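# for reference, the sequence and a predicted model appear below.
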Amino acid sequence: MNHAPAAAPLAADAAADAAAAEAGAPLVLELEPGEHWWGGTVKDAVQMPFGATSAYGVDLAVPRHDPAWDSAEDSSQAAPLLVSTHGRVVASPRPFAFRFAEGRLEVDGTDVAVLRGGSTLRDGFRAASARLFPPAGRTPARRLFAAPQYNTWIETPLVPSEESVLAYARRILDAGLEPGTIFIDDNWAPDFGTWHFDRGRFPDPRRLIATLADWGFDVMLWVVPFISPDSAAFRECERDGLLVRDADGRTAVRRWWNGFSALLDLSNPAAVDWFTRQLDALVEIGVAGFKFDAGDVRDYRADDRVAEPCEPVDMSEAWARLGLRYAHNEYRACWRMGGQPLGQRLRDKPPTWDDAGLGSLVPEMLAQGLLGHPYVCPDMVGGGEVGAMGAMGDRQAADQEFFVRYAQIAALSPMIQFSVNPARALDAEHLAAVKDALAVRAEHLPRILALVDEAAVTGEPVVRPMSYHEAGYESVTDQFFLGPDVLVAPVLERGATTRALQVPPGTWHAPDGTAHEGPATVEVPVGLTTLPRLTRAAAGTAPR
């Protein structure tokens, strides 16, 4: 493993002084020739890196309206941070709005700092990490990386039971897949906020957890910060002042994907204590940890009445802080919290080949890492949008090639998670291709685990943009570095028979031992089981 040099200190950027706006006005920075930027919101990563030709803007504090919902669609995973390929950093402790247009970056917010941490993307990121979101020195639970994850969501949405969970786990083992962490998703409890097993569907939780442990599985449970109205938990929390109130002082009841619920006031230590007491009781019976779903900025209002003055982004951050209590954790929405040992799953993906689905995975993982979250999972293999994923259970209707290509990307990501059982969705040929991808992951697992451990100390991403290590590749976002010495170029097009690889300077070895000299663009043949990857010659032996 190549270890990075010590991070350069961040210093005030001279260009910022020249571009400083009057008090209260936006800051305008002229982009330097060839300068590109990452950051803001993971949701828009397919538009990154932003550069001189970009026309893009977003206000990180304001959710964007989603016409499909009576609500808004926010950034899900975001931070007030921008890092450039020239080592410049724009950051603030508070959300800001920013816009790229006509060769300029305009930033409107409070306490915005423009700093420089060197001359490269890696310089800037490491300097920002060291000063602004230093790594915590620990990682999420090692099992989340060392073995596959399995989520009941697509197989039994909203109706999990002891019987269905055991059957799901048994089918995984019968298919010859390795046991790992199993997530029991939405609706395992009788109500939102009543965090104990529904005894009608889970008559003996201890027995269930013990059985799964005997089979080699850790167990995680899905939780949200919502409280079902007209429940005992609602009445208790309302009585004790643990719920968010709206601007009129009434208990706020908000619409979300499961209907209407009240929200815990996470600025209130008593509410946090009430919630964690329930989770700790589950840990006592063998639960390893929790999938902390929701926590989106869109669910809160700037004029909400809460225990401590805060903005909606602060509620999202408070939700993320709860996960620090449990090594087995997962988030899909997060504000800031870079450097912390939190697993970050990308937002739910549709089973499509375009930039909403497969094409978004690499850019979003890269963006997540550059916001300080190295422990990323590219959603569930095949996608997590339950409605769109219904066809995956029908081998005749399922896009089996898509499932394989998704699994190949996840195989060399920090974490890999399944929901649809591959043995149910795939024929023998495509199931074998998924198992081949898992074998590639097993081969590279020592490298992945070493990078995970290193991230806890250096803060560096596990998967990295090309420009993180090589200048001149700023626009290449369909391939990535796994650490500094392995280049991964997953197949992203249906029916592809070749894949173009952008090979950096030096000698690189393909899995079959073929040497490629860079810089060059190399066209390689690909079949269903091909996961194109190259290893830097100086790094040692070539991959299988």
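Perfect, thanks for sending it. Numbers count the residues shown, from 1 in each chain.

# rest of the way, CA atoms for contacts and neighbours
Will do.

# distance of L10 relative to L242?
For L10, the distance to L242 (C-alpha to C-alpha, to the nearest Å) stands at 41 Å.

# would you map the strands across the stretch 51-200 of the chain?
56-59, 64-66, 71-73, 77-84, 88-91, 97-101, 104-108, 113-116, 149-151, 181-184 (DSSP state E, counting those that start in this stretch).

# for those, which one sits closest to P269?
strand 77-84 (23.9 Å; C-alpha to C-alpha).

# now do that closest one and strand 97-101, the angle between them.
With axes from the mean of the first three to the mean of the last three C-alpha atoms, to 10 degrees as the basis, strand 77-84 and strand 97-101 are set at 50 degrees to each other.

# who touches strand 77-84?
With contacts defined as C-alpha atoms under 8 Å, 6 or more residues apart in numbering, strand 77-84 is touched by 35-43, 60, 89-96, 120-121, 124-125, 332-336, 368, 370-371.

# got another one to weigh against that:
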Amino acid sequence: MKFTDGHWLLRDGVKAFHPAEAYRITSDSDSLTVLAPVRRIERKGDATMGPVVTVRCSSPVPDVIAVEITHLEGVRPRGPEIELHSPETPAVDVSVDDRAAVLTSGSLSVRFTRGDAWRMDFLADGRVLTGSGAKAMAVIEADGHPYVREQLDLGVGQHVYGLGERFGPLVRNGQSVDIWNADGGTSSEQAYKNVPFYLTDAGYGVFVHHSGKVSYEVASEATSRVQFSVAGQSLRYFVVHGPTPKDILRRYTALTGRPARLPAWSYGLWLSTSFVTDYDEGTVSSFIDGMAERNIPLSVFHFDCFWMREYQWCDFAWDERAFPDPPGMLKRLKDRGLKICLWINPYISQHSPLFAEGRENGYLLRRPNGDVWQWDLWQPGLAIVDFTNPAACSWFAEKLDALLDMGVDCFKTDFGERIPLDVVYFDGSDPERMHNHYAHLYNQVVFDLLERRRGRGEAVLFARAASAGTQSFPVHWSGDGEATFEGMAQSLRGGLSLGLSGFGYWSHDIGGFIGLPDAAVFKRWIAFGLLSSHSRLHGGGSYRVPWAFDEESVDVLRDFSRLKMRLMPYLGRIAEEAHTEGLPMMRPMILEFPDDPSCAYLDTQYMLGDSLLVAPVFSADGHVRYYVPEGRWTSLLSGQSITGPRWVDEQHGFDSLPLLVRPGTVLPTGAVEDRPDYDHAAGVVLRVYSLPETTRVKTRIVAPGGELSAAFTVERAGGRLHVTADRPIADWAVLLVGESVPSSIEGATPEHVAEGVLLRALPNALTITVDG
């Protein structure tokens, strides 16, 4: 929200009051409180005039400092609040003297300068990261409504990222962003997943602890500052120190929650019936048969909207006209090794048998006059479940529980963004604060049920709406994208932005959702989709089976699906990093290469984990331009090497794309290519890429469920390569990519392959002389 009219003036109807000095400072063992009048106190009579701003600083965890700005303190608390996790009590140092007051947590400090001018700075290791100076912090009256605003300095060449899933340019500088969930598709400034957290490449991030609308002006209204404001009398935010972007994400997700561990089967290919298509058991069987006949591995089958009868969404009852025997059908599908997902949403049509039940028991949102809140958008006469009512949560979960008994494995939790303000919640929550947070409660109810029934590590959603903390209930997908190359790029930008907002897993509709993609778009999107965290074929009004496009689509889907299955030993490890560290599986280049200025703006390529560079092709003719950071990189698909840093122009057929292995990588690839849930260590091949002298790399193979399945150490020194396994493993091998035949090998017989030298039948240890 903009308050100013240029640098000097305020907009009509706006009054702003800024702290003028740190007048009175009080402290205790774990906090610092500053009384900041909005005018200099020259004489006692000046203290009779207001306003006065109170600024209190504390620390919930090391290297994170909380700042609470308050004008009037008599306002009734308004919930809900975003849940915070504080696993430890940090040792905080507080010092106050005539020149400054300082609170330090870990290596991060906040310093208030005492004297003639207001100044609050955040420092790490003696360096100022950012700060709030003259006319930055403010209490504001705009058109008769109170707001609190903060502006933090942004230095020259510094970039801002995050604020949830945003489909425009990855760098937020110059943008105005409102944290307000909306169902606007991927081609607009609106977003399904809004998160009041931004990350910078200047060593810190900032999280506004507010569940409602937060308005950001990122180097826009004030071009050298990041501004954020909320309605009301107080504003609380956290400054999160890094120093690296990865460190910032680790600390932010430790505070707000980390993604749950997901089952291995969820990383396989999901096939959907699509959104509003006609289908029955025969249609479903024909899709599954077609995939099997074409040797395309399939893990999950998803039933979208019309598994239920029209006008009755959601009643959680199968449409008996199309599915006369749901338990029998589900058993037949599961006997083929498939998991089952069902589409749901939190809306109850008045034509659903559940509407009267929800109305009579108070399970639905109501208007202030007591009427059930209803409208005709999306479903005629729909109502919305009130997830602040524990009984409503149990009621909703019971309906899903019956489906789990039938054989369903997971749910697509669609919608949850268009949550009205003219409602009354069971627990008295403020509607404005609940608008974004509703998605969190909705997904939590479903995810908690799946964990209770399936166990931790087996629960998985396919969710669209989210807010801060909802990363704990994965997976999330990008929503309604256009079936074009532009739509494909929009989806990628949204996913990368979401990853920098604390979400570890992410997916999208392969081929796009809105409209029918042509075969070229579909095939290019397949490669991108199978090199994403999770992969789903889904569309709006048309089926997304590959043979509906052309035969080459079948080949492309088969090849990239099988490639992803072979990559599971590597994907399992980076998925575990998402769960334990809060690092996204799909990473913007800036996350892996924060010191390379060429990576700051890159949003059409990404790192899949720390070792694989992926540059999707956004053209029918196969032309792609992408950036390669420093070092000798190797194409995983062709074996050709590319030395960076430089920009590369290439042409790729539909069966290819730039997929480069980072130099110094030991990439484990699996022996199974028709399913993701296998023993990732048995038969594993360690692909060694450009390992420099005096290098030691430890490669971990993480089994489904997070247990360490195997660990290998690869060390190169003195012209010799030594490889050891932590335990006996069946049929593992080492592939020296791009290497000539070693001069001596102890423990294996070399086999020449196209990419280099393959060493099979290994014992627990292997020594190779590679030089001289």
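Yep, it's here. Remember, predicted model here, so these are calculated numbers, not experimental data.

# one step back: would you turn the strands of the stretch 51-200 of structure 1 into a markdown table with distance to D304 of structure 1 and mean neighbour count?
Below are the strands of the stretch 51-200 of structure 1 laid out as a markdown table (distance: least, C-alpha to C-alpha, whole Å; neighbours: other C-alpha atoms under 10 Å):
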| stretch | distance to D304 of structure 1 | mean neighbour count |
| --- | --- | --- |
| strand 56-59 | 20 | 17 |
| strand 64-66 | 18 | 13 |
| strand 71-73 | 16 | 17 |
| strand 77-84 | 21 | 26 |
| strand 88-91 | 26 | 26 |
| strand 97-101 | 22 | 19 |
| strand 104-108 | 24 | 19 |
| strand 113-116 | 29 | 23 |
| strand 149-151 | 34 | 26 |
| strand 181-184 | 32 | 25 |
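
# in TSV, list those strands along with distance to V440 of structure 1.
Converted to TSV, the strands of the stretch 51-200 of structure 1 look like this (distance: least, C-alpha to C-alpha, whole Å):
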stretch	distance to V440 of structure 1
strand 56-59	38
strand 64-66	39
strand 71-73	36
strand 77-84	29
strand 88-91	36
strand 97-101	40
strand 104-108	41
strand 113-116	39
strand 149-151	16
strand 181-184	20
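
# quick check: Q149 of structure 1 vs F202 of structure 1, distance?
Per C-alpha to C-alpha, Q149 of structure 1 is found 21 Å from F202 of structure 1.

# now V58 of structure 1
Look at V58 of structure 1 and F202 of structure 1: by C-alpha to C-alpha, they are 45 Å apart.

# now S261 of structure 1
As for S261 of structure 1, its distance to F202 of structure 1 is 24 Å (criterion: C-alpha to C-alpha).

# now do P525 of structure 1
Note on P525 of structure 1: its distance to F202 of structure 1, by C-alpha to C-alpha, is 50 Å.

# who has more neighbours, the two?
Between P525 of structure 1 and F202, F202 has the larger neighbour count (other C-alpha atoms under 10 Å), namely 19 against 12.

# in three-state terms, label the residue in structure 2 that the more buried one lines up against for me.
When structure 2 is aligned by TM-score structural alignment, F202 of structure 1 is paired with F323. Following DSSP: H, G, I helix; E, B strand; the rest coil, the label given to F323 of structure 2 is coil.

# once you drop chain neighbours, what's closest to the equivalent of G511 of structure 2 over in structure 1?
In structure 1, the residue equivalent to G511 of structure 2 is G382, according to TM-score structural alignment. Among residues not flanking G382 of structure 1 along the chain, F403 sits closest, at 5.0 Å (C-alpha to C-alpha, 6 or more residues apart in numbering).

# look up how far M137 of structure 2 lies from the counterpart of the one you found in structure 2.
F403 of structure 1 maps onto F522 of structure 2 when the alignment is built from TM-score structural alignment. In this view, F522 of structure 2 and M137 of structure 2 are 49 Å apart by C-alpha to C-alpha.

# give me the more crowded residue out of these two.
F522 (29 against 26).

# hey, where'd the strands end up in the stretch 301-450 of structure 1?
Listed in chain order, the strands found in the stretch 301-450 of structure 1 under DSSP E, counting those that start in this stretch are 328-331, 334-335, 344-345, 376-377, 417-418.

# which among the ones you listed is found nearest to D174 of structure 1?
Go through the strands of the stretch 301-450 of structure 1 one by one with C-alpha to C-alpha and the one that ends up closest to D174 of structure 1 is strand 417-418, at 15.2 Å.

# where in structure 2 does the closest one fall?
Aligned by TM-score structural alignment, strand 417-418 of structure 1 falls on residues 536-537 of structure 2.

# next secondary structure element downstream of the lengthiest strand in structure 2?
In structure 2, taking DSSP state E as the definition, the longest strand is strand 623-635. Using DSSP states H and E, the helix or strand that follows strand 623-635 of structure 2 towards the C-terminus is strand 641-651.

# what comes up buried for that following strand?
Under the neighbour-count criterion of 16 or more other C-alpha atoms under 10 Å, strand 641-651 of structure 2 has S641, I642 buried.

# okay, and whatever helix or strand comes next after that strand goes to which residues in structure 1?
Note on strand 641-651 of structure 2: by DSSP H and E, the next helix or strand toward the C-terminus is strand 659-661. Aligned by TM-score structural alignment, strand 659-661 of structure 2 falls on residues 533-535 of structure 1.

# list the contacts of the matching stretch.
For stretch 533-535 of structure 1, contacts defined as C-alpha under 8 Å, 6+ apart pick out 485-490, 508-511, 541-543.

# by neighbour count, which of these wins?
Neighbour tally across the contacts of stretch 533-535 of structure 1 (other C-alpha under 10 Å): the maximum, 27 neighbours, falls on L487.

# where does that one land in three-state SS?
The three-state label given to L487 of structure 1 by three-state DSSP is strand.

# that older thread, so which of the strands of the stretch 51-200 of structure 1 is nearest A175 of structure 1?
Comparing the strands of the stretch 51-200 of structure 1 under C-alpha to C-alpha, the one sitting nearest is strand 149-151, at 13.3 Å.

# so where is that closest one in structure 2?
Alignment of strand 149-151 of structure 1 against structure 2: residues 270-272, by TM-score structural alignment.

# what's the average distance of the matching stretch to structure 1?
Averaged over the aligned pairs, stretch 270-272 of structure 2 sits 0.6 Å from structure 1 after superposition, using mean C-alpha distance after the TM-score superposition for structure 1.
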